[in-house]
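Peer 1: need a 3D model of the sequence below.
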Amino acid sequence: MIDEGDAVPAATLRLSDGSTIDLEAPGATVLYFYPKDDTSGCTREAQDFTELAGDIATAGARVVGVSRDEMKKHDKFIAKYDLKVPLASDADGALSEAFGTWVEKSMYGRKYMGMERATFLIRNGKVAKAWRKVKVPGHAAEVLKAIRL
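Peer 2: The predicted structure follows:
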């Protein structure tokens, strides 16, 4: 599991906007993991990051959302809600495994594997700040505040 101060794994992500991002590259990236496109909490989180995307860019960072959904599903999600943050697909699970966000969950007594809602502020290839078990309300604003520090 990756934590604050740790180097990020070598990974180049293909994003929904057609660009790529190298997690080890200089600069700042907000990488947020979320369970599933077009669900209430995930939609709200994406909308909150979209609302603050300009401020986050002005503060010197780029936001990228990651789930295990396929790119076609991401494209529909982005179009439906006019999202302004790019999304990446972790269909094979390698990235979520490396960051420790693919975890055992429980609902109504049934255990299953799923994506933990977590966010990582990456600066120059290292995790500067990690938020695990994220609660959506106010989270994007909290991330923006941390970028500005």
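Peer 1: can we go C-alpha only for contacts and neighbour counts from here?
Peer 2: Noted.
Peer 1: if I pick the most centrally placed residue in the chain, what's in contact with it?
Peer 2: The centroid of the chain falls nearest to residue 32 when counting by Cα atoms, centre = their mean (1.6 Å). By Cα atoms under 8 Å, 6 or more residues apart in numbering, the contact set of residue 32 is 63, 64, 65, 66, 117, 118, 119, 120.
Peer 1: among those residues, who's most crowded?
Peer 2: residue 66 (27 neighbours; other Cα atoms under 10 Å).
Peer 1: now that one: how far from residue 1?
Peer 2: According to Cα to Cα, to the nearest Å, residue 66 and residue 1 sit 17 Å apart.
Peer 1: can you add distance to residue 74 and secondary structure and give the contacts of residue 32 back as CSV?
Peer 2: Formatted as CSV, those follow (distance: Cα to Cα, whole Å; DSSP: H, G, I helix; E, B strand; the rest coil):
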residue, distance to residue 74, secondary structure
63, 15, strand
64, 12, strand
65, 10, strand
66, 10, strand
117, 17, coil
118, 18, strand
119, 18, strand
120, 20, strand
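Peer 1: helices or strands up against the helix ranked longest in the chain?
Peer 2: The single longest helix within the chain, with elements called by DSSP state H, is helix 40-58. Here helix 40-58 touches strand 61-67, helix 139-148, going by 3 or more Cα pairs under 8 Å, 6 or more residues apart in numbering; DSSP states H and E.
Peer 1: before we go on, could you also do this sequence so I can check it against the first one:
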Amino acid sequence: MAANGRLEVGDTAPAFTLPAANGSTVSLSDYAGRKVIVYFYPAAMTPGCTKQACDFTDNLAELGDAGIGVVGISPDTPEKLQQFAERDEITFPLLSDPDKTVLSAWGAFGEKKLYGKVVTGVIRSTFLVDENGVIALAQYNVKATGHVAKLRRDLSV
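Peer 2: Predicted structure coming up:
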């Protein structure tokens, strides 16, 4: 882990087990032996987060064909995430981290610039965890729009 608390390629991905929108629980270990994109976003049902989640949904088949799962994590409640999933037909797991423990462990919660001011909040971040639970790609401060297309290019998917 870098001095600024951010994960880097080669780091072991921090384990988690979180409640999902559908009432189940999902753990990083559920993806052992396969690749998974773990992405963190600030708030369900906001324009940027909706765009990003819908982009992942639209590209889920191609990512799946490449052996890559997708999990989204935010501080929203499971109930709000369920509304989000139903409203926008999001078919991958949306996980709830209201106390921001997992967000913090992954370096996705902290100081960021928002409209020129320094604030504390969720840092929109995306990671690719490999089959062995190791960070293969770490991207912080990603843009919601166009991010999935760039990610597919970066991963050659």
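Peer 1: TM-score of the superposed pair?
Peer 2: The pair, once superposed, lands on a TM-score of 0.89 when counted by TM-score structural alignment, normalised by the length of the first structure; 149 aligned residues with a Cα RMSD of 2.0 Å.
Peer 1: contacts only, for residue 51 of the second structure.
Peer 2: Neighbours of residue 51 of the second structure in contact, by Cα under 8 Å, 6+ apart: 144, 145.
Peer 1: quick one: what's aligned to it in the first structure?
Peer 2: Matched to the first structure by TM-score structural alignment, residue 51 of the second structure sits across from residue 44.
Peer 1: please apply the same query to residue 137 of the second structure.
Peer 2: Using TM-score structural alignment, the equivalent of residue 137 of the second structure in the first structure is residue 129.
Peer 1: check the mean deviation of the host helix or strand of its match from the second structure.
Peer 2: Assessed by DSSP states H and E, residue 129 of the first structure sits inside strand 126-131. Superposing on the second structure and averaging over aligned pairs (mean Cα distance after the TM-score superposition for the first structure), strand 126-131 of the first structure comes out at 0.6 Å.
Peer 1: quick one on the thing from earlier: include distance to residue 82 of the first structure when you put the helices and strands packed on helix 40-58 of the first structure into a markdown table, please.
Peer 2: Compiled in a markdown table, those are given as follows (distance: least, Cα to Cα, whole Å):
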| stretch | distance to residue 82 of the first structure |
| --- | --- |
| strand 61-67 | 14 |
| helix 139-148 | 17 |
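Peer 1: among those, which is the most enclosed?
Peer 2: Across those, averaging neighbours per residue (mean count of other Cα atoms under 10 Å) puts strand 61-67 on top, at a mean of 23.
Peer 1: from the contact counts, what lies against the next helix or strand after that one?
Peer 2: Next helix or strand after strand 61-67 of the first structure toward the C-terminus (DSSP H and E): helix 71-81. The elements that helix 71-81 of the first structure packs onto, with contact taken as 3+ Cα pairs under 8 Å, 6+ apart, are strand 87-89.
Peer 1: what packs against the strand it packs on?
Peer 2: strand 12-14, strand 61-67, helix 71-81.
Peer 1: which one of the ones you listed lies closest to residue 110 of the first structure?
Peer 2: Closest of these to residue 110 of the first structure is strand 61-67, at 21.7 Å (criterion: Cα to Cα).
Peer 1: just tell me the aligned range of the closest one in the second structure.
Peer 2: Going by TM-score structural alignment, strand 61-67 of the first structure lines up with residues 68-74 of the second structure.
Peer 1: I would like the residues contacting the matching stretch, please.
Peer 2: Counting by Cα under 8 Å, 6+ apart, 31, 34-44, 53, 56, 60, 63, 92-98, 103, 122 sit against stretch 68-74 of the second structure.
Peer 1: filter these to the buried ones?
Peer 2: Buried members of the contacts of stretch 68-74 of the second structure, counted by 16 or more other Cα atoms under 10 Å: 31, 35-44, 53, 56, 60, 63, 92-97, 103, 122.
Peer 1: next up, the contacts around the corresponding residue of the first structure for residue 85 of the second structure.
Peer 2: Aligned counterpart of residue 85 of the second structure in the first structure: residue 78 (TM-score structural alignment). By Cα under 8 Å, 6+ apart, the residues touching residue 78 of the first structure are residue 84.
Peer 1: do that again at 10 Å, thanks
Peer 2: Shown in contact with residue 78 of the first structure (Cα atoms under 10 Å, 6 or more residues apart in numbering): 16, 17, 37, 38, 43, 46, 47, 72, 84, 85, 86, 87.
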